[in-house]
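1. predicted model and sequence follow; I will ask about them next.
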Amino acid sequence: MIRKIIHIDEEKCNGCGACVTACHEGAIGLVNGKAKLMRDDYCDGFGDCLPGCPTGAITFTEREAAAYDEQAVLENKQKKAAAAQQQAQPAAPAFHGCPGSMMKQFHREQTAPAAAAVPMQSQLAQWPCQIKLVPVNAPYFDGAKLLIAADCTAYAYANIHEEFMRGHVTIIGCPKLDAVDYSEKLTEIIRSNDIKSVTVLRMEVPCCGGLEHAAITALKNSDKFIPWNVVTFSTDGRILDR
């Protein structure tokens, strides 16, 4: 449609930005130091920007242009207001504590479950499973593939039951929260039973190193040669090392 709309003479424009502020619809922006009409449909043709221009670079013209879109202008204003509010929020204070306690939030893509999804079966083979509570001479340790897992791994890694716990005796602990050295009890478990292999599941955070250290110490102190490996998970649930 042919309608009245502003025209900006870039030769006269000094890039002061007064018109950008004066335009309540957000139709004008600065590009490479010069005012520019960003979208025809944002310009209502009322010319609030004209008096604010100190060099007379803005005038009216009549030409083919998209009709003024009030809804688009409103949505653009709301978007800019939200962005400004976000920028105005104070930055999160620097974190000085244990890395394992540093707050994080993960935004997962939500997908609809399959219509015929079969509920996953637990692969926990015994009870209790806490390192502090399991009896050293429990019969399920005899001939077992031992899985020593940090508490958090079961929540960080979705497929832990099928991929790691299946066919294993699983014992769990957290050296940070339990505040104990597991190496003595793990040594007795390995020394007193016919353990076939040892797998340690830990998180990437430094405090989880205590669990790995306890398991390795127990293997050394048991005077047995047993295959072992350590799997490390990131806090967002990826396998970092295995």
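-> Looks like it came in fine.

2. for the rest of this, base every contact and every neighbour count on C-alpha atoms.
-> Will do.

3. which one is the spatially most central residue of the chain nearest to, not counting chain neighbours?
-> Computing the C-alpha centroid of the chain and ranking residues by Cα atoms, centre = their mean puts Phe106 first, at 3.3 Å. Leaving aside its chain neighbours, Phe106 sits nearest to Asp236 (6.8 Å; criterion: Cα to Cα, 6 or more residues apart in numbering).

4. quickly find the element holding that neighbour.
-> Using DSSP states H and E, Asp236 sits within no helix or strand.

5. pretty sure it contacts Ala156?
-> Yes - when contacts are counted by Cα atoms under 8 Å, Asp236 is listed as touching Ala156 (6.3 Å).

6. adding another structure so you can compare the two:
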Amino acid sequence: MIRRIITIDEEKCSGCGLCASACHEGAIGMVNGKAKLLHEHYCDGLGDCLPACPENAISFEEREAPAYDEAAVLAAKAAKKEPLPCGCPGTVCQTIEHDEPISEVSMPGQLSNFPVQIKLVAPNAPYFDGADLLIAADCTAYAYGSFHKDFIRGKVTLIGCPKLDDVDYSKKLLEIFRYNDIRSITVTRMTVPCCGGLTNAVKKALEKSRKDIPLKIITISPRGEIV
């Protein structure tokens, strides 16, 4: 099948190994002091390894490659007894315990637009013009307790998950950036590697729009901590 996959320029590669560490799918390894894509079917095409490379030796290409095999990745992780791509230490996620009692008082939501999914919104929706835009990985709202108050309030909100949506977010975001006067962009993502796809889509769209829009990226841990 033809799909997006990484390619590594060995002449630029300095052999630092940072990309191999950043690739939580286990697709990249070191061979003779150079980074190499060892398992094409492990590469999900999201590119969390790209920003880790100090030499800009990694890029995307569209070519014939085996389909991403998540089952094979999980099996390899289980065999090595390493954390899974979602951040869990095994096949069962840890439960995060909280001592605080659940409040019976409902806090008012701060959502100002609907729909909120990136693939569903219309780029020419009137609420985009002059907006401060929040682009959130959908897990962040569940991990961070005061998400509405601290992030959604006063912003137009878009959510997505590049692991679940089989779409190129950058195309829709590019339309939104081009057709509207966006004042600022805030991205909230999780520490897990698949969120790198969301960040890369925003950066790609912003670069292609040729607009100087302030961009802020906030990373949240599964325990709800800003890191």
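-> Sure thing, it's come through. Note that the structure is predicted; figures quoted are calculated from it, not measured.

7. quick one on the thing from earlier: what does the residue nearest to the centre of structure 1 align to in structure 2?
-> Alignment note (TM-score structural alignment): Phe106 of structure 1 maps to Thr95 of structure 2.

8. quickly note the distance from its match to Pro222 of structure 2.
-> 10 Å (Cα to Cα, to the nearest Å).

9. is it true that Cys86 of structure 2 lies in a strand?
-> No - assessed by DSSP: H, G, I helix; E, B strand; the rest coil, Cys86 of structure 2 does not belong to a strand; its assignment is coil.

10. so what's the nearest residue in space to it that is not next to it in sequence up against?
-> Nearest-residue entry for Cys86 of structure 2: Val192, 5.9 Å, with adjacent residues in sequence omitted and distances by Cα to Cα, 6+ apart. With contact taken as Cα atoms under 8 Å, 6 or more residues apart in numbering, Val192 of structure 2 is in contact with Pro85, Cys86, Gly87.

11. next, count neighbours for the second one.
-> By the other Cα atoms under 10 Å criterion, the neighbourhood of Cys86 of structure 2 contains 16 residues.

12. ok, the first one next?
-> Per other Cα under 10 Å, the neighbour tally for Pro85 of structure 2 reads 18.

13. also the last one?
-> Each residue near Gly87 of structure 2 was counted by other Cα under 10 Å, and the total is 17.

14. which stretches in structure 1 count as helices?
-> 18-22, 70-88, 153-156, 160, 175-178, 183-192, 209-221 (DSSP state H).

15. I'd like to know which of these lies nearest to Gln123 of structure 1.
-> helix 160 (9.1 Å; Cα to Cα).

16. distance from the closest one to the middle of the chain?
-> 20 Å (Cα atoms, centre = their mean, to the nearest Å).

17. and the strands in structure 2, which stretches?
-> Remark: strands assigned in structure 2 by DSSP state E are 2-8, 28-31, 34-37, 58-64, 132-137, 156-160, 184-190, 215-220.
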